[in-house]
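# model this:
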Amino acid sequence: MTTVAPDAPRAPERTAPAAGTEAPATPSSRDVYRDLLVEFLAADERVVCLDSDTGLFNGVDFAGTEARYINLGIAEQNLMGVAAGLARSGRLPYVNTMATFATTRALESLKLDIALNNLPVRIAATHGGLAAGHLGSTHHSLEDLAITRLLPNLTVVVPTDAASTETLVRQTQELPGPVYIRLGRNATPDLPAGAPPQRLGEAQRLREGDDVTLVATGPYPVHAALEAAGTLAAAGIEATVLNFHTIKPLDTGALIAAARTTKAVVTVEEHWAAGGLGSAAAETIAELGVPTPVRRVALGDHFARGTGGQSHLVERNGITAAAIVTQVREALGATGRS
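Purely as a prediction, here's the structure:
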């Protein structure tokens, strides 16, 4: 197995689009989640919404459930502690904050109050990855998947688009333990029409191919993988594309089957290369002794370059179809199986 996590190539400087101008006219994942939460509040008296002054619910009609919307302000550790207490008392708390604050500022409370006690707290982490790119490195979340996948008992979900958000959030409703849901800020492109249904804990197969497997998570990485698969097909290289919308529990069966039936695995994520989906894939394949090279397309060992909209920063930091194609060609060339 070869694991390569190169620094992303620096794309030419260009003017970043203004924040909020790059997204298509479809609902964002956080807006879909917000509407679902209003529905859950109305349908189940156990549900409580805990906010950290995100403004996510401005203008929302809670239709008689206002008493179960609690804004605790910018105090993320306290947010997790209150959620744990409510969950222990029989409530179903939905915690709302930005991804980087949920997993770094509040990590000790997440670990000891919620995960250790295996409590049914749902953490809706908005601005995942580079979705808050216009706010700079303080608000980028490029470590959250590494952190959350390490915590026992925690389910980790990364919806791909609006429809995916509704499907997966509904599937997490009755899970007995805690859930981390990585959401965006603005709308992102939809998955292709006719994509197979998403099931929690199962990789979604978006394309079949015998030469290489592209394993992706998150909206922009999944679309980059699909674009790369089209480019590779034109060159006679057929790629399987798997959408790992669930990081934990990881669908190791689908991953190992793909590694055994194709010549290389390339992972794609809006995350640092260390610790995220790529690390999980490499660990799994190595531990089970599958002699398939693994390459990673992710941010290298540096903070994200630039500020601006999410799609601009994803491209500028090398999470692109072109980078995937390069990794595929190098991996296949290294094995002599191209």
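# CA only for contacts and neighbour counts going forward, please
Will do.
# just the strands in this protein please.
Remark: strands assigned in the chain by DSSP state E are 3-4, 47-51, 69-71, 92-98, 122-126, 155-157, 179-182, 204-207, 212-217, 239-243, 246-248, 265-272, 294-299.
# need these in a markdown table with distance to residue 107 and mean neighbour count, can you?
Supplementary listing: these in a markdown table, determined by distance: least, C-alpha to C-alpha, whole Å; neighbours: other C-alpha atoms under 10 Å:
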| stretch | distance to residue 107 | mean neighbour count |
| --- | --- | --- |
| strand 3-4 | 28 | 16 |
| strand 47-51 | 17 | 23 |
| strand 69-71 | 20 | 16 |
| strand 92-98 | 13 | 25 |
| strand 122-126 | 12 | 26 |
| strand 155-157 | 15 | 25 |
| strand 179-182 | 12 | 26 |
| strand 204-207 | 30 | 18 |
| strand 212-217 | 22 | 28 |
| strand 239-243 | 27 | 25 |
| strand 246-248 | 17 | 25 |
| strand 265-272 | 18 | 29 |
| strand 294-299 | 22 | 29 |
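# quick one: the helices in this protein, in order.
Per DSSP state H, the chain has helices spanning 29-43, 76-88, 99-100, 107-109, 144-150, 162-172, 219-234, 252-261, 277-287, 310-316, 321-335. These are given in chain order.
# one step back: now the strands of the chain as a markdown table including distance to residue 170?
A markdown table is the format used below for the strands of the chain (distance: least, C-alpha to C-alpha, whole Å):
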| stretch | distance to residue 170 |
| --- | --- |
| strand 3-4 | 36 |
| strand 47-51 | 13 |
| strand 69-71 | 20 |
| strand 92-98 | 13 |
| strand 122-126 | 12 |
| strand 155-157 | 12 |
| strand 179-182 | 12 |
| strand 204-207 | 17 |
| strand 212-217 | 19 |
| strand 239-243 | 18 |
| strand 246-248 | 14 |
| strand 265-272 | 24 |
| strand 294-299 | 29 |
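# how about those strands, which one is nearest residue 33?
Smallest distance to residue 33 across those (C-alpha to C-alpha): 8.2 Å, for strand 122-126.
# out of the helices of the chain, indicate the one that is most buried.
When those are scored by mean count of other C-alpha atoms under 10 Å, the highest mean neighbour count falls to helix 99-100 (a mean of 27).
# next, the second sequence, to be compared with the first:
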Amino acid sequence: MSQLVKHHLFWPLCVLAVLLLFNLCYSPDFFSITIHDGHLYGSLIDILNFGAPLILVAIGMTLVVATKGIDLSVGSIVAISGAVACLSISKASDQNALGLILTSVLLAAGLSLVLGAWNGLLVSGAGIQPIIATLILMVAGRGIAQLVTGGQIITVTSTKYAYIGSGSLAALPFSIFVVALVLVIAVLLTRKTALGLFIEAVGCNPAASSMSGIRARWVILWVYVFCGLCAGIAGLLLSSNVSSADGNNAGLWYELDAILAVVIGGTSLNGGRFYLTGTVIGALIIQTLTTTIYMIGVPPEITLVVKAFVVLAVCLIQSDTFRAAIAARWKSRHYPAEKEVTRHVS
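The predicted structure follows:
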């Protein structure tokens, strides 16, 4: 039992289960799933669908955090990606042309790769601290997204582009398959090749890893490139789901939610070992919490406050030090005689 409790997925799964059970008690039809026109509908499906962009961003953030880095620019990259894709489509006379959709998607994804490479070069090449290097693009990127959109919301009428974020495949939202594909690729690259070991080695000790033959700078560069790509795909999902791009609000605070998802999933901000499965569960916790807050009617003004307190509670529950302190206090309060005997013996 103690080994089960110490497993990095135990507490995140418990918290997710508690949230789901609370929703079930509050709304008895929360787990109900219906089929309409060959599509599955329900609260659980909505959590997976609306949580897909956050899961993508968190997957990329996990690898960055594993190298003892951070990427604060993912929210801005989300906004830029959606803005570029929607702008490209909106200028065409036939917005449903397949070639146009593919070109726009590739253009947005390519730009996301470039932005990720920019962060990676600043961190690995210029030696700038990750929080500062990515803060530059976080601020500038939001301005770039607003320049692309002209400060307005760009709307598109392309049904093929809308399919990316709101379409269905095999009765499930297409976004779920996009997330599954990216997750499988990330798992295969990091767990079936030496790349995962290189990432953990760089996160534990970059100098020692370089001396052992690992090209630490290249590893750091590529994790930021991958993180940028994940954020770019998330931007495509978000913008296609609503058939519009908002350079001001798209992806806002995504960087903080992604970092929280990574931490809740068991990956330490000090770098080293990382857990992609835990990150996915952490992102689902955050999305389920958001759904719960809206469902019970919490006023929008205090939504972030409630969310922050719940996330704090989750992190404290996961902390071995915090749990040990609580257990010691409980033991000293309920077994004072044992404490007295220990004092006399010593």
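# let me see the TM-score of these two.
After superposition, the two chains reach a TM-score (TM-score structural alignment, normalised by the length of the first structure) of 0.25; 133 aligned residues with a C-alpha RMSD of 6.4 Å.
# so can I have TSV of the helices of the first structure showing distance to residue 180 of the first structure?
Written out in TSV, the entries for the helices of the first structure read as follows (distance: least, C-alpha to C-alpha, whole Å):
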stretch	distance to residue 180 of the first structure
helix 29-43	13
helix 76-88	12
helix 99-100	9
helix 107-109	12
helix 144-150	7
helix 162-172	10
helix 219-234	17
helix 252-261	19
helix 277-287	15
helix 310-316	21
helix 321-335	27
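# out of these, nearest to residue 126 of the first structure?
Set against residue 126 of the first structure and scored by C-alpha to C-alpha, the helices of the first structure come closest in helix 99-100, at 5.5 Å.
# spatially speaking, which residue is in the middle of the second structure?
The geometric centre of the second structure, computed from its C-alpha atoms, lies nearest to residue 58 (C-alpha atoms, centre = their mean), at 2.2 Å.
# would it count as being in a helix?
Yes: using DSSP: H, G, I helix; E, B strand; the rest coil, the assignment for residue 58 of the second structure is a helix.
# re earlier: out of the helices of the first structure, nearest to residue 70 of the first structure?
Of all the helices of the first structure, the one in closest proximity to residue 70 of the first structure, counting by C-alpha to C-alpha, is helix 76-88 (9.9 Å).
# just want the angle from the closest one to strand 47-51.
Comparing the axes of helix 76-88 of the first structure and strand 47-51 via axes from the mean of the first three to the mean of the last three C-alpha atoms, to 10 degrees yields an angle of 170 degrees.
# helix 76-88 of the first structure vs strand 92-98, what angle?
For helix 76-88 of the first structure against strand 92-98, the angle between stretch directions is 170 degrees (the same axes, to 10 degrees).
# was I right to think residue 259 of the second structure contacts residue 59?
No: the criterion here is C-alpha atoms under 8 Å, and residue 259 of the second structure misses it with residue 59 at 10.0 Å.
# between those two, which has more neighbouring residues?
residue 59 (30 against 25; other C-alpha atoms under 10 Å).
# distance-wise, check that one relative to residue 224 of the second structure.
With distances taken as C-alpha to C-alpha, to the nearest Å, residue 59 of the second structure is found 12 Å from residue 224 of the second structure.
# regarding the second structure, what is its longest helix?
Within the second structure, and with DSSP H defining each element, the longest helix by residue count is helix 216-242.
# tell me the buried residues in it?
With burial defined by 16 or more other C-alpha atoms under 10 Å, the residues of helix 216-242 of the second structure counted as buried are 216-217, 219-241.
# following the helix or strand harbouring residue 332 of the second structure, which helix or strand shows up next?
Assigned by DSSP states H and E, residue 332 of the second structure belongs to helix 320-334. As assigned by DSSP H and E, the chain's next helix or strand after helix 320-334 of the second structure is helix 336-345.
# between that next one and helix 320-334, how many degrees?
Here helix 336-345 of the second structure points in a direction 100 degrees away from that of helix 320-334 (the same axes, to 10 degrees).
# which helices and strands does helix 336-345 of the second structure pack with?
Applying 3 or more C-alpha pairs under 8 Å, 6 or more residues apart in numbering; DSSP states H and E, one finds that helix 336-345 of the second structure makes contact with no other helix or strand.
# counting neighbours, what do you get for residue 203 of the second structure?
A total of 26 residues lie near residue 203 of the second structure under the criterion other C-alpha under 10 Å.
# if I've got this straight, it is in a helix?
Yes: using three-state DSSP, the secondary structure at residue 203 of the second structure is a helix.
# now do it against residue 210 of the second structure, distance only.
Here the distance between residue 203 of the second structure and residue 210 of the second structure works out to 11 Å (C-alpha to C-alpha).
# now do the helix holding residue 332 of the second structure: distance to the chain's middle.
Using C-alpha atoms, centre = their mean, to the nearest Å, we find the averaged C-alpha position of helix 320-334 of the second structure to lie 33 Å away from the chain's own average C-alpha position.
# any chance you could list what contacts that helix?
Contact with helix 320-334 of the second structure is made by 316-317, 339, as judged by C-alpha atoms under 8 Å, 6 or more residues apart in numbering.
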